[in-house]
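Novice: build me a model from this:
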Amino acid sequence: MRNKLDWLKPADYVIGLVFTVVIIAVSIFAYRAQTALHLSRERSQVELTAKVFSKTLNQDLERAVGVTKALDLLVNQAGGQVKDFDKYGKKMVDNQFIDEVFLAPGGKMTQVYPKRAKADSGLDLFNDGAARRDSALYALKHRTPVIQGPFTLVQGGWGFAVRYPIFIKRNGKERFWGFGCAVTKVDRVLKVSNKSLLKLGYNYRLYKTVTPVAKKYTLVMKSKGKVADPVRYDFQTANKASKWYVELSPKGGWGADGSNAKILTAILVIDAMFAVFIFFAYSRVIIMRRFKKEALFDEMTQIYNRAGFDHAVKGYQWAHPDRPWTLVMIDVDDFKFFNDYYGHPAGDAVLWHVASSMNQLAHQHKGPDPIFYGRNGGDEFCLAFMGKTADQAAPLVEEFAGMKKLVHYESRKISYTLSIGYASFPEDGQDPAEVVDHADEALYAVKLAGKHGCQHYSSKEKGQQDIRSQLGFTLHELTAYNPAGLVIYEAKKGNPRILFVNHAMVTMMGYDDMWDYYRNLNRNHTRFVDPRDDERTSQVLFKIFTGPVDGQKHELRYRVVAKDGHSFPVIANVKLVENPHYGLIAYQAFIKDLPANQ
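Specialist: Model (predicted):
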């Protein structure tokens, strides 16, 4: 009788065997890789715990150091002659973790508390014992508290001794007085540190050098459980006068959370593991690509941010160190107006339009050398014409400045202007930072000259370095402290709306503040004109408003009515200005007329 499996060919067995071996090999590799990865993460977590523990331990030790600082204060307040030391010592020892306190003028322990500690009276910290000597000398040299120990206490157990060098002033000069010392038991002062590790589920061993200059470490305390294949973390106290290290391992051993069993189970579904691994790897690529884009590109305009722009420029310069390039700094004029007057979405639309214009310019002038562009932040943008001098880039800058600056937002057409300054490498600066500064100065020169224009940096211009300081004066400073009253309003007949009034005008008219002024006049400029002069004044203003906008100043004399109802004469100087946002507006400055001129 033939075997039922005889129809299988030998090659089928070979293929099955090879496939099985591959699956087993891949599974073993995956198991080892995953367990190693988990162990690495687990050990990293333990190391982080050790770092946190070192901070907690420092806080525990600082409590003991704080007692010796109190001794320093006591000695200085007493001028070096401490009386009734037992009274002060009792308060310090009663804090539950300090066992003994000493005063050691000149290094000799002469005042001690409590009485059981008087056996140490007379000890010389500089001569009695190498550990005491080394600790005292280190503390004196570095003028810092030193924690000596651990050592065996007479009353039993392990302890630390804190040596604090005390200096006092006499006749204006500071001199070494001696030491303030405190002794504490290890298990008391490190009680919180000990509990924190046990609570987190770790076995540990804690070591310390007995003195700051010692090289050998001594065991300070340890857990009852065994420390297996520990993570070691070295650290120092805050003043670096004490060296420590701690060894940590999980109580149940590495991998005690059952992760290994989970990984073994995953071997049964190795194909699924491969799919998950591929998906995870691809997801990581997408995430990293997204992170890179977020790090280098502005979220709103989708062009380079400042970091991305700088990265692109530096990359080009590194590859072409001898090639010129021109940096253009761009600022939207009066950008705050768009946000305040139209709302932030309108301001965003303006920013997007600027970015779109730069993108359009770059695509229209593609060449062997790139054009980089980005948003510095807020309403500031930058362009870089790589491989071009300032003269070669000037036509492109002019072209960009001449592009239509009109935004269609909802049912409105919003126009805006730009201030542009540019400088080139190496003509205007020998390094990128200098080029940025000079392009920035050219930009602010445009701002200072009235905005809406472009300018190449020129170091020969008088006052070039003072541009920023001149622009440092804010609108508030220029108007709030102006002794003349100032009102800005719509230049039209009828009910011209007030757009701005300064503090001097509010005070002159007897109002409490700007809002009181607006409320009483209903933002109507003509309402404060004395009725006796109203018709004449309206006719003169209408004639000015309908005349040419030639920058000429017109002087008027009429009477105005203050808030309390009394009338007084004023001299008003009127000047018309064409504003791109409000249209025709009038600037009117007021001063009180002298009685002789009435």
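Novice: from now on I want contacts and neighbour counts done on CA atoms only, so please keep to that.
Specialist: Fine.
Novice: helices or strands up against the helix ranked longest in the chain?
Specialist: Counting by DSSP state H, the longest helix found in the chain is helix 10-77. Applying 3 or more Cα pairs under 8 Å, 6 or more residues apart in numbering; DSSP states H and E, we find helix 10-77 packed against strand 158-170, strand 173-185, helix 186-189, helix 191-199, strand 231-236, strand 243-250, helix 259-266.
Novice: could you also give me the structure for this next sequence, so I can compare it with the first?
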Amino acid sequence: MTLIASLLPASQEVYRKIVFEIDDGVIGIDADGIIRLCNPSAERIFGWRSGELLEKPLEVLLPEHLRTRHQALVSNFRVGADDARYMGSRTAEIVGRRADGSDVHLGITILKTSATSEPIMIAVIRDISERISYQRELQRLAQTDPLTGLLNRRAFHDSVAGCLQERQPASSAIVLFDLDDFKGINDRYGHDAGDDVLVRFADILRGCVRGNDLAGRWGGEEFILFLPGVGSDAAVVVTDRIRALLTAADFHWKAGGTPGLTASAGVFAGGITIGSLGTAIARADKVLYEAKRSGRDRFVVAPDTEVADLVR
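Specialist: Down below sits the predicted model:
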């Protein structure tokens, strides 16, 4: 309190009152990055007790992996022509560290000024953690099938493309599933039963895939898997296990009985790239319907000749 008062002349009492009563945090550092000014809101945002932050290095408010980069940003701003700047961008988040070690998402405006002839940099800080959480939830909802919780069609395609952009394995697999006689389940047992089947099958998919695999609801009663780094033989093992688990699943509906539920599948494996992803899915779709036409309750693997055509 005394230190802050010395930095703000008595004639600027109104400004001192604003700094101490606004909800935004205000932190001032000297040329060495030492905290010389800190209002109660900043202490609340970062979870420190009154007066504890004064005289400490600014790094105590930053996650360790961000400290070097932050120091460079501050140095560049100090010698730059701008007197004020909003930190961050539409695609980047500013993350601070609370006293308990947890992260806090921040919106920060930094300013250059001086007090008692000493240069000082001021940061005006807003806790935007709730807004970031809300935005992430909106994004999750936009990417998720509301019934099953799996990726929706667009999100699945985008996620696979992102995976292939980061790393392109020599072979990956696309597996398309279609639940057999799904319309009959709805007609005989009702749409609640049909929803139960969809949710249960989504759970089976989640239980059978690895951490880097992707599962989605392709539409209606169709589901899709992307298995990176997997050849045809391994994809077949996963496919058959999923089908067996569905057949063994127990359903008890008020309308009576447990039907023998089955699924058909089409498997494509090969050197899938971003450019050939659409073709790979089309090949899996083609052999899926061969499985449906040939009696259902089975899977068909795309012929090696089609795999060779795709990867040339």
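Novice: quick one: TM-score?
Specialist: Here the superposed chains carry a TM-score of 0.56, computed using TM-score structural alignment, normalised by the length of structure 2; 201 aligned residues with a Cα RMSD of 3.4 Å.
Novice: quick one, which of the helices and strands packed on helix 10-77 of structure 1 is nearest to Glu100 of structure 1?
Specialist: strand 173-185 (5.1 Å; Cα to Cα).
Novice: tell me, the closest one lands on which residues of structure 2?
Specialist: Following TM-score structural alignment, strand 173-185 of structure 1 has no partner segment in structure 2.
Novice: ok and that strand relative to strand 158-170, angle-wise?
Specialist: Computed by axes from the mean of the first three to the mean of the last three Cα atoms, to 10 degrees, the angle separating strand 173-185 of structure 1 from strand 158-170 equals 160 degrees.
Novice: now the angle from strand 173-185 of structure 1 to helix 10-77?
Specialist: 130 degrees.
Novice: strand 173-185 of structure 1 vs helix 191-199, what angle?
Specialist: With the same axes, to 10 degrees defining the directions, strand 173-185 of structure 1 sits at 40 degrees from helix 191-199.
Novice: run the chain-centre distance for strand 173-185 of structure 1.
Specialist: Distance of strand 173-185 of structure 1 from the chain centroid (Cα atoms, centre = their mean, to the nearest Å) equals 41 Å.
Novice: give me the buried positions along that strand.
Specialist: Trp177, Gly178, Phe179, Gly180, Cys181, Ala182, Val183, Thr184, Lys185 (16 or more other Cα atoms under 10 Å).
Novice: closest to Glu555 of structure 1 out of those?
Specialist: Distances from Glu555 of structure 1 to those, taken by Cα to Cα, are shortest for Trp177, at 81.5 Å.
Novice: surely the closest one is in contact with Asn76?
Specialist: No. Trp177 of structure 1 lies out of contact with Asn76 (Cα atoms under 8 Å); the separation is 9.4 Å.
Novice: mind listing what's buried along the helix or strand harbouring Val407 of structure 1?
Specialist: For Val407 of structure 1, the element it lies in under DSSP states H and E is strand 406-409. By neighbour count on 16+ other Cα under 10 Å, the buried set for strand 406-409 of structure 1 is Val407.
Novice: show me what the helix or strand just after it is packed against.
Specialist: Downstream of strand 406-409 of structure 1, the next assigned helix or strand under DSSP H and E is strand 412-415. Other elements packing on strand 412-415 of structure 1 under the criterion 3+ Cα pairs under 8 Å, 6+ apart are strand 406-409.
Novice: where do the strands sit along the stretch 451-598 of structure 1?
Specialist: Applying DSSP state E, counting those that start in this stretch to the stretch 451-598 of structure 1 gives strands spanning 453-456, 485-490, 498-501, 553-561, 567-579, 583-592.
Novice: tabulate those in JSON lines, adding columns for mean neighbour count and distance to Asp379 of structure 1.
Specialist: Listed next are those as JSON lines, based on neighbours: other Cα atoms under 10 Å; distance: least, Cα to Cα, whole Å:
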{"stretch": "strand 453-456", "mean neighbour count": "22", "distance to Asp379 of structure 1": "16"}
{"stretch": "strand 485-490", "mean neighbour count": "22", "distance to Asp379 of structure 1": "26"}
{"stretch": "strand 498-501", "mean neighbour count": "18", "distance to Asp379 of structure 1": "24"}
{"stretch": "strand 553-561", "mean neighbour count": "17", "distance to Asp379 of structure 1": "34"}
{"stretch": "strand 567-579", "mean neighbour count": "18", "distance to Asp379 of structure 1": "20"}
{"stretch": "strand 583-592", "mean neighbour count": "18", "distance to Asp379 of structure 1": "23"}
